[in-house]
Structures are given as structure tokens and as C-alpha cells.
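Chemist: Generate coordinates for the sequence data below:
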Amino acid sequence: MTINLTALPKPQIIDEPNYDVILARVVSEFVTLWETLRTDNPSLNLPPYDVTMLETDPAVIGMEAESFRESLLRARINDAIRANLLAFARGSDLDHLAAFYDVSRMIGELDDRLVTRVILAIQGRSTGGTEPRYKFIAMSADLRIQDAIVYTVGRSPLIHVAVFSTTPDGVAPADLLTIVNAAMQNPAVRMVNDTIEVASAVQQVVNLAADLWLLPDADVATVARAEANLRTAWASARALGRDLTASWWTAQLMISGVHKVAPTAPIGDIIAPPASAVSLGTITLTNRGRAF
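Modeler: All right, here's what the predicted structure looks like:
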């Protein structure tokens, strides 16, 4: 299972600077030093320092400048810390962090995908052909792979690799399967006793239907926008083994202007097996009128 880095708590080492807090500390330290100077040198007849003096006072200007400089320095230190943490590293910082784990960015690969492969590479470091290891190899074969799942059926020793591509329907074309299969069969990565079979992810095309009630001031184009919002959201969320739940897809129809949504087909959830990805077929939305 891939670690969800976004669910981790904020690292304690990262301490976001607060200019006002820093300035208050600097002023307090200055006043303490000033009072010590007055006490130790009564002959100088130094007056008490009033921190509420005009902002044009040189001491005030100096303290504000020093506080701002410290804020910038601490922010830069935080950036350096983040650059060394997989959850935060981006761009070339992430490239260097990935290189530590013998992973290099593919041409055109986005940061989030590279992070996923780095995690898989770490999890897959084993003397055996682990699931994360084989998934890492599959996803490293070609940038057109959106997701892949490695599984076995029953007690069969055959290892299945189901590939979900970046094409609109998720079906992996023949040339992509050839590339992935070549990567999986490479003697340098495949365990001697493993038999691996690569195939495109099985597709479930689901037709959806629902009744919609619009708010009184909503225009009729709201129905079309609701469908577009659902398709866009599922295109982003769709993945191998992800169920299409009724509560999820009806929630995507609740855009501005929609008062109520009632699913009519299917009523229940669509369960996706591990090697299956659900695609949306037709979406039939019936405008039942307007209501509050």
C-alpha cells in the first residue's frame, strides 16, 4: 500500500516564522540590554528607553530590519528542510532526492507521479519480487501508465500485472502493453521462478441516471454543467480498484444551482475488482423542476 504523505503530521522541525513575534522578542532583548547599560553606567545618565517612540527612531528602524531579516532567514531554512522531505520536495529538489533511491524522472513526468514511484522503489527493495517492486517497474516503463496493480488469483503462482493507461477510457493500447511486458520480463528485474502476465485493466462501463431539482433562480444550463462536473471529477479520481459509490457521484452533481439529486440508476454502489477500472458511459439527468 502506498503511503499517503499528505496524511502525515507537519514536521516539528519546520517552525513557520512570525514577524510580529520575532519583533517583540528583539524589542524585549534590546530593552533588557539598554537597562543593563544604564545600570552599569550611571555616569552616562542614559534615559529609560520608551519602545513606543516614533518609527523614525534609528533603534526602532534597526530592530524592524533585523526582525524582517530573521524572518527571511528562517523561511529559507524551512524551504531547505522541505527540499529534503519527500512530502514537500518539488522540481529539481525532488530529482536529487529521488536519485538517492536510484530513481530518475521520466521525460515529462510530473512531481506527484515521481513521488509515487520513489515510494514504490523504497517499498520494493527486497530480495523477492514484491508487489511494490513490480508496480514500480511497470510504472517506470512508460509515462502513459496512470496506474498498475500486481496481483495473483487464488493459489495460482501466475503474477498478473493490470495496466491502466492515461487514455480517456483507460485501456492500454497494444504497443504500451508490449513495452510494459518487456520491462517486466527483463531478467535483471524478474525473479527466476516468477511467471508474469501483462494485460490492460478490465473495464466496467457504467451508465448513470438521476433526477435533479434546481433552485428557482438557476438557469437550465445548470444540468449540463452538473454532468460536466461529474465527468471531470471522475476522470481525476478514477483508478484501478476504485469503487464508484452512489454517494460520491451524486455529490458531484450538487453544484451551484442544484437543490436536490436523487439517483435512479444504479441505486447502489459499483464495486470495482482490483484489476478493474470503472468508466462512465451515458449520464442521463432529468430536470424535475424547481424547489427550495
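Chemist: When you work out contacts or count neighbours from here on, use the C-alpha atoms and nothing else.
Modeler: Fine.
Chemist: Around the residue lying closest to Thr222 once chain neighbours are set aside, count how many other residues there are.
Modeler: Residue nearest to Thr222 in three dimensions, not counting chain neighbours: Gly257, with 6.5 Å by Cα to Cα, 6 or more residues apart in numbering. For Gly257, the count of nearby residues is 20 (other Cα atoms under 10 Å).
Chemist: Now the second one, please; I'll put the structures next to each other:
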Amino acid sequence: MTTAATLPPPSVIEPLDFERILATSKAHLLGHYPEAADTLALESSPLTKLLQTFSYRELLYRARVNDAARAHLLAFATGGDLDHLAAMFGLTRMAGEDDERLRLRLQLRIAALAGQGTREHYELTALTASTNVRAATARQSRPGAVHVVLWLHNPSLGTSAQVVQALNQDSARMLGVTVTVGTAQPQPIDIRAHIWRSANASPTLLADLQAHLQTQLAARAALGSPIARSWITTLLHIDGVAAVHYPSDTAPPPTIVLGADEYPTLGSVQLIDAGVL
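Modeler: Reported below is the predicted structural model:
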């Protein structure tokens, strides 16, 4: 899905520069009152302070205009502004739902307007059935059949039954289409690496690396998306790491290929202190 990071900066958002606003204000004043040039050359003059105050207030006003513009852009809207955008398409925030999940559902809702039975329609229905659904993917398993894979935060809550019920409502399922639901399975990624430290490395470097891997993989993980060993190497190069070497080609392999019903998790991790480089 499109995010603010993948879009070019919107033209409606103006870069803010106090010094440029101040210079423009001075030039405008001198155009009408050139006799003030000597006074404006003095940083301590009351007229200079007045223009600085005016320019700062102008900066605050322009910042407010920028904020108002962002509030109407799906990639940037947050909180109540995002709620109002969602309401335009018949969506409301679910209990405990954060901005990113609501933004995802809204994007799916917009894409699903093409017609009932689209991939986005089924994925939106699954996400709306329960906030326990972290992600969902829909595909045509055979003609006349749709299979939806759920990635659940907590697999033991009986969420699959809720999703099945939601997907089989008359308003959600096309006539003549069979909809089935499955649960995604974790694919552990084993990592065994020799870590060379720099001279100023933290004494807790290996423990810090372990925590960093866990956090970053959890944030990056996606259903069916492959993980490259080169990306894991970048995660291991935090401050204090001089070099990383993998003693085998299997932990991790060059590319970890995941099925459509699999998501990556951290498996066995062995970080071996190779000394100072």
C-alpha cells in the first residue's frame, strides 16, 4: 500500500524558512519606505524587532496552513482528521485501532469501490471483522472460490470463526463464490554470525543486537514477502559492529522465500563474539 515515504513531497506543503520570510518582509517594507534602510541594518532597532515578530507570526500561520493541508491527505492524516477521511467512505475506527491500521483499511476500502469480489474487498472485510487480524491476503484458489489467509496477533481467540461469518454475509460474498479462511504460519529465520567489534563497542553489544533484530524483523515482517540475507546484515551493523561474517549459507540463506500463508519470525540466533577488528 502507498505510504508517505513512497510518495513525492506534496506541492501544497510549503517548506518553511524564517529567514526567507524575514528577508521578504524587509524587502517589501523598503520598497514602500526606503528611508528605513539604515534603521533595519541595526539588529537592535525596534523596527527590526517588529519585523522579526511579524515574520515569526507569519511562520506560525504558514505552519498551520501546512497542517491543514496534511489533514486532508490520506498518507499524512492522523487522529480525528483520519477518522473524518474514513467516514467519507463509510468506515469508522475500531476499538483500539491505531492510525496505520485504519489507514490500511481505508486504502483497501477505496480500492474495493471497483466492485464487490475484489481482493481488496475480501481483505478489508477480514480486517474489519476483528482487530486481532494483523494482516490478510485474499486469492482465487480455483474458479468460483476465494481463500483468505489471516495473520493473527493471538491465534487462540477464535478470530477465524468471526472472519468466516463476516465474509459469508450477503453483503460481503458474491453469489456463487465459496469463501474459505486459513491461518498464516510463522517461518523461523535462523541466524548464526561472527561479530567483530570496534574498539569503542558497548559491552552489551551482542544483547543489543539480539533485541534490535527482534524489533526490526517484527516491524518489517509481511505475509509472503521474502527476506534477503543482505537486509539482515544491515540490521547487524549497528554502532560498535566492525564486521559481520556468516560461517554457513543456511543461517540465514541468501534469500528466505516465504509462501503466501507464511510470515517471518526470529528463530535460533547465535551471535558469536569474534573479537576487536
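Chemist: Any chance you could compute the TM-score here?
Modeler: The TM-score (TM-score structural alignment, normalised by the length of the second structure) is 0.90; 274 aligned residues with a Cα RMSD of 2.1 Å.
Chemist: follow-up on the earlier one: mind checking how far the residue nearest to Thr222 of the first structure is from Asp219 of the first structure?
Modeler: When Cα to Cα, to the nearest Å is the yardstick, Gly257 of the first structure and Asp219 of the first structure sit 8 Å from each other.
Chemist: Next: Arg242 of the first structure.
Modeler: Remark: distance between Arg242 of the first structure and Asp219 of the first structure (Cα to Cα) = 33 Å.
Chemist: again, but for Ala24 of the first structure
Modeler: Going from Ala24 of the first structure to Asp219 of the first structure by Cα to Cα gives 54 Å.
Chemist: Pick out whichever of those two has more residues nearby.
Modeler: Neighbours were counted for Ala24 of the first structure and for Asp219 using other Cα under 10 Å; Ala24 has more, 14 against 11.
Chemist: on contacts alone, who are the packing partners of the helix or strand hosting that one?
Modeler: Here Ala24 of the first structure sits within helix 19-40, counting by DSSP states H and E. Other helices and strands packing on helix 19-40 of the first structure, by 3 or more Cα pairs under 8 Å, 6 or more residues apart in numbering; DSSP states H and E, are helix 58-82.
Chemist: on average, how far is the helix it packs on from the matching bit in the second structure?
Modeler: After superposition onto the second structure, helix 58-82 of the first structure sits on average 1.8 Å from its aligned residues (mean Cα distance after the TM-score superposition for the first structure).
Chemist: Which parts of that helix count as buried, going by neighbours?
Modeler: Residues of helix 58-82 of the first structure classed as buried by neighbour count (16 or more other Cα atoms under 10 Å): Ala59, Val60, Met63, Glu64, Ser67, Phe68, Glu70, Ser71, Arg74, Ala75, Asn78, Arg82.
Chemist: separation between the counterpart of the first one in the second structure and Arg197 of the second structure?
Modeler: Residue correspondence to the second structure (TM-score structural alignment): Ala59 of the first structure is matched to Leu47. Between Leu47 of the second structure and Arg197 of the second structure the distance is 58 Å, computed by Cα to Cα.
Chemist: Equivalent analysis for Leu213 of the second structure, please.
Modeler: Taken as Cα to Cα, the span from Leu213 of the second structure to Arg197 of the second structure is 17 Å.
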